[in-house]
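**Q** Starting from these lines, generate the structure:
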Amino acid sequence: MAGYRGPAHVTVAHQHPVIVGVELSGNFEPISGRYVWRGRVRGLKHALGSPNEVESGSDLVITTPAASGVARVSGVDLWGNHMVDGVTRPPFPAMKDVDGPL
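**A** As a prediction, this is how the structure comes out:
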């Protein structure tokens, strides 16, 4: 399973980016026939400051050293981390296409 864990620049609603920790992973879903990714963004509320709430359905631009991608907030876990689902290509190297029989 491909992914990325570490610091990333995260931008919410065209604000200035903040640097927070992310844990992202993805895999090929054979039933849908596409690559999907998801993950967790840690400390976003604290990094943005108290008047800025990030609600479910908000889009985030996540930039890692490898690439950028857009994710949508799907919820907040018990520790205040934002759970995200990828909307675009992932912001990390994904698995390569495999030719031939598996």
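
**Q** switch to C-alpha atoms for all contacts and neighbour counts from now on
**A** OK.

**Q** need the helices for the chain, in chain order.
**A** Using DSSP state H, the helices assigned to the chain run over residues 44-48.

**Q** Please, where are all the strands along it?
**A** Secondary structure of the chain (DSSP state E): strands at 2-12, 18-29, 34-42, 59-63, 68-76, 82-86.

**Q** Just the residues contacting the third one, thanks.
**A** The list of residues contacting strand 34-42 from outside it, by Cα atoms under 8 Å, 6 or more residues apart in numbering, reads 20-29, 71, 80-86, 90.

**Q** do the fifth one as well
**A** Contacts of strand 68-76 with the rest of the structure, by Cα under 8 Å, 6+ apart, involve 38, 54-63, 82-92.

**Q** swap the cut-off to 10 Å and go again
**A** Outside of strand 68-76, the residues within contact range by Cα atoms under 10 Å, 6 or more residues apart in numbering are 8-11, 37-41, 54-63, 81-92.

**Q** just the buried members of the residues you listed?
**A** 8-11, 37-41, 54, 59-63, 81-87, 89-92 (16 or more other Cα atoms under 10 Å).

**Q** Now the second one, please; I'll put the structures next to each other:
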Amino acid sequence: MSELPDDDGYRGPARLRVGEREFAVTVDLRGHFQPIDGYYRWYGRVSADQELSAALAGRKTPATLTTPQGSASGELSDPDPWDRYRVMGTSTPPFTVLTELDAALEV
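**A** Next comes the predicted model:
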């Protein structure tokens, strides 16, 4: 698993802190800038994890997600039918965001 090329996002290992507990998880994250309110919104899925599911029991809860690229506070919502929790946050994401300037410098 690795970073996603040519796209804002991250796919790979992460640490998820919920209350006093920390979980080693795998995530698939994306994000976009919302020009109407000026915020960056990031979101994604946490791969199914039995320990996380047992701890949350399907409840929405605040969490901190840390990847090799950064850390951010967000919220976990109820799981999908495959027991993958959705994670979302506002402002600085836990991954590197490419800008138009970054893309121009790579050419």
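
**Q** Show me the residue at the heart of structure 2, geometrically.
**A** Closest residue to the average C-alpha location of structure 2: residue 29 at 4.7 Å, with Cα atoms, centre = their mean.

**Q** Aligned against structure 1, show me the partner of that one.
**A** Aligned by TM-score structural alignment, residue 29 of structure 2 pairs with residue 24 of structure 1.

**Q** Which residues are in contact with its match?
**A** So residue 24 of structure 1 contacts 2-6, 37-41, 83-86, 90-92 (Cα under 10 Å, 6+ apart).

**Q** Which positions in stretch 25-39 of structure 2 come out as buried?
**A** Applying 16+ other Cα under 10 Å to stretch 25-39 of structure 2 flags 25, 26, 27, 28, 29, 30, 31 as buried.

**Q** Now which residue in structure 1 aligns to residue 56 of structure 2?
**A** Match for residue 56 of structure 2 (TM-score structural alignment): residue 53.

**Q** out of everything not next to it in sequence, what's closest to its match?
**A** Using Cα to Cα, 6 or more residues apart in numbering and skipping the chain neighbours, the partner closest in space to residue 53 of structure 1 is residue 45 (6.7 Å).

**Q** Does the one you found touch residue 11 like I think?
**A** No: with contact defined as Cα atoms under 10 Å, residue 45 of structure 1 and residue 11 do not form a contacting pair (12.0 Å).

**Q** Okay, the match of residue 29 of structure 2 and residue 44 of structure 1: tell me how far apart.
**A** 15 Å (Cα to Cα, to the nearest Å).

**Q** same thing with residue 38 of structure 1?
**A** Distance from residue 38 of structure 1 to residue 44 of structure 1, by Cα to Cα: 16 Å.

**Q** tell me the contacts of residue 84 of structure 1?
**A** Residue 84 of structure 1 neighbours (Cα under 10 Å, 6+ apart): 23-24, 37-41, 56-60, 70-76.

**Q** Go again with 8 Å.
**A** 38, 39, 40, 41, 71, 72, 73, 74, 75.
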